[in-house]
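Chemist: Okay, sequence plus prediction incoming.
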Amino acid sequence: MDNVSIVRIFILTGLNETNNYRVALLTLTFLYYCMILFFNLTIIMIIILDKNLHEPMYILLCSFCINGLYGTAGFYPKFIFDLLSSSHVISYETCLLQAFVMYSFACSDLSILAVMAYDRYLAICRPLHYLSFMSKSRLSKMVCFSWITPLCIFSINVALTSRLRLCSTNIQKILCVNWIIVKLACPNANTIPNNIIAYFTIFLYLSHGIFVIWTYMHLIKTSVRSKDDRVKFMQTCVPHLASLTTFAATILFDMMNMRFGSTDLPQSLQNFISIEFLLIPPVLNPLIYGFKLTKIRHRILGFVHVEKK
């Protein structure tokens, strides 16, 4: 233990196979990140500037897009810089910060999706109580809960990771995640607190998923009763369900690969799996809501029509 040096820098070995097509990957990544910024900022600005959209569903959508910008900002600028550089390294502090951003972004997404499911449950299943339950004060508390809870949990998580003595500097990914850093700990390091927090976090956010399933059981049961409820379900719940399914699939796939995946998979495929949640949802979510939600679609089409004139 005494012979182990203190790690101050990590090597991202997942980027080793990008040398042959670095320019193409750099161009595509930059353009893709610009798309993410444009789509999400468009939805955010439309909701902020249009007072008719200052309703719980749209405010939650706005926070959803803001969280998407937060998560992608923790990955794409650093990844673009790595593609421009010949050495793929990241400092210890920056690696912990990126791990914190990645996890808090993912869990905030799930929390916001759970609140959005609750909002749709009240709107369709209990319309007479909707305004009293989804008051501005309660909505503000829910949004704050969606953001602050993951930030607090993963502050503890990263703090526990920072106390570990590490015996390796190689991260076989293109980004830092907390679980990978913990796996670099020396054999005699005490990782029990890290595991306790990890299982607590899994339980907490698994309960979010169970809550969403419960709300959709009631939503579907209520929606089949009348044509109006079916229309409302198709217009407002289908985008949410698509976002939830996409998010859950990408996160679950990454977690399963990270903990149980084979190292024999091609590095490029491992890289894709590890950043799916940063590739698909940040672009797909604003597109789904932009085209499916009538009010937002009309604002976008109206803006395009004005520009053509």
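Modeler: Perfect, thanks for sending it. A quick note: this is a predicted structure, and the numbers were derived from the prediction, not measured.
Chemist: all contacts plus neighbour counts: C-alpha atoms, from now on.
Modeler: Will do.
Chemist: hang on, isn't Arg297 packed against Leu287?
Modeler: No: at 9.9 Å, Arg297 does not count as touching Leu287 under the criterion of C-alpha atoms under 8 Å.
Chemist: Next, work out how far apart Ile273 and Cys95 are.
Modeler: 19 Å (C-alpha to C-alpha, to the nearest Å).
Chemist: try this one side by side with the last:
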Amino acid sequence: MNVSQVSYFTLSAYFYIGLFKYVVFLFLMCVYFFIISSNVLLITVICVNRSLHKPMYMFLCSLFVNELYGSLGLFPFLLVQILSDVHTVSVPLCFLQIFCLYMYVNVEFYNLAIMSYDRYLAICYPLHYNKQMQRNTVIKLAVLTWFLPLLNIIVMISLNASSRLCGNIIDRVFCINYYVTKLVCSSATASNIYGLVYTFTVPFSLTALIVYTYVRILKVCFSGSKQTRQKAVSTCTPHLASVLNFSFGCFFEILQSRFDMSRVPNVLRIILSLYFVTSQPLFNPVMYGLKLRKICLACKALLFSQK
């Protein structure tokens, strides 16, 4: 990796909290344990229950796997940094974390868009749903959900990994590609152009798809029967809540990356950063586990079944 003389990055957003760091460490350990246990539970429930081997639950399983993957890219690193007195990270490890976290965010976006499309077909075209969402189609969509983000992340990181850097200070608690791009000595035009083109094609298209599907679903709900409305509310409420939660996280991240946040207290900036990458793994298992009746009953049967 040809990265000038820089061999490590300093994460300058951390600040001294004394012995309080052990309290923060224990709190984050509990959060991480909850994320792992809840997502593993739901993945297991969907995999072992034949009645849940349907497109909606298969996409949910992909979503929960991604939550585990994203958490793995953040929490072990974060826990080590909290206990450390020197907040540095080697260049290869920093790029590895960028890969993991950006892959997680992209896969999350694709997953939510495909789940919106799935609900759109189920509610707006129920008679054609089984024909449209056959097993092969579901597998192809699930593969694309992971493969397309992988291509994007490889291109994005390769543009920075081969660049010469003129600094090593990242004003965050974990590695962010945008901050590495700002450290590039030469012109970062290629990276910036790629970022803009990708943003105005993929995320914009996925957002438009989500908005379109929910507009159509709402139209069907208002003009349909009471049974149709109940079906839409029961299956779409958790997903819509997840989309809104993810949108808030993205908004806070864009706000921090693109605008001067120096007047905002450091602790609040850290909380907003962590919200972006921890809100979904915490929120989704609770929301889907409680709101989707089949999953809720299957979880109770698995946890409390008498031997």
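Modeler: Ah, there it is. Small disclaimer: the values here were computed from a predicted structure and weren't measured.
Chemist: which residues in the first structure form helices?
Modeler: Applying DSSP state H to the first structure gives helices spanning 22-49, 56-73, 76-84, 92-125, 130-133, 136-162, 178-183, 192-223, 227-232, 238-260, 267-274, 276-279, 281-292, 294-308.
Chemist: a markdown table for those helices, including distance to Val7 of the first structure and mean neighbour count?
Modeler: Listed next are the helices of the first structure as a markdown table, based on distance: least, C-alpha to C-alpha, whole Å; neighbours: other C-alpha atoms under 10 Å:
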| stretch | distance to Val7 of the first structure | mean neighbour count |
| --- | --- | --- |
| helix 22-49 | 28 | 16 |
| helix 56-73 | 25 | 21 |
| helix 76-84 | 20 | 16 |
| helix 92-125 | 7 | 22 |
| helix 130-133 | 50 | 14 |
| helix 136-162 | 11 | 17 |
| helix 178-183 | 11 | 19 |
| helix 192-223 | 19 | 15 |
| helix 227-232 | 55 | 14 |
| helix 238-260 | 22 | 16 |
| helix 267-274 | 23 | 17 |
| helix 276-279 | 27 | 21 |
| helix 281-292 | 33 | 20 |
| helix 294-308 | 49 | 13 |
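Chemist: Which residue lies nearest the spatial centre of the first structure?
Modeler: Residue closest to the average C-alpha location in the first structure (C-alpha atoms, centre = their mean): Ala106, at 3.5 Å.
Chemist: quick one: contacts for it?
Modeler: With contact taken as C-alpha atoms under 8 Å, 6 or more residues apart in numbering, Ala106 of the first structure is in contact with Gly71, Ile251, Phe277.
Chemist: now Cys166 of the second structure
Modeler: By C-alpha under 8 Å, 6+ apart, the neighbours of Cys166 of the second structure are Ser4, Val6, Leu183, Val184, Cys185.
Chemist: hmm, 6 Å instead?
Modeler: Leu183, Cys185 (C-alpha atoms under 6 Å, 6 or more residues apart in numbering).
Chemist: cool, Pro238 of the second structure as well?
Modeler: With C-alpha under 6 Å, 6+ apart, Pro238 of the second structure has these contacts: Met287, Tyr288.
Chemist: So what does it match up with in the first structure?
Modeler: Using TM-score structural alignment, the partner of Pro238 of the second structure in the first structure is Pro239.
Chemist: measure that match to Ile296 of the first structure for me?
Modeler: In terms of C-alpha to C-alpha, Pro239 of the first structure sits 13 Å off from Ile296 of the first structure.
Chemist: do the same with Cys144 of the first structure
Modeler: 24 Å.
Chemist: cool, Lys308 of the first structure as well?
Modeler: 19 Å.
Chemist: same check, this time on Ala117 of the first structure
Modeler: 19 Å.
Chemist: same check, this time on His240 of the first structure
Modeler: Using C-alpha to C-alpha, His240 of the first structure is found at 15 Å from Ile296 of the first structure.
Chemist: just Arg165 of the first structure next, same as before
Modeler: Applying C-alpha to C-alpha to Arg165 of the first structure and Ile296 of the first structure gives a distance of 51 Å.
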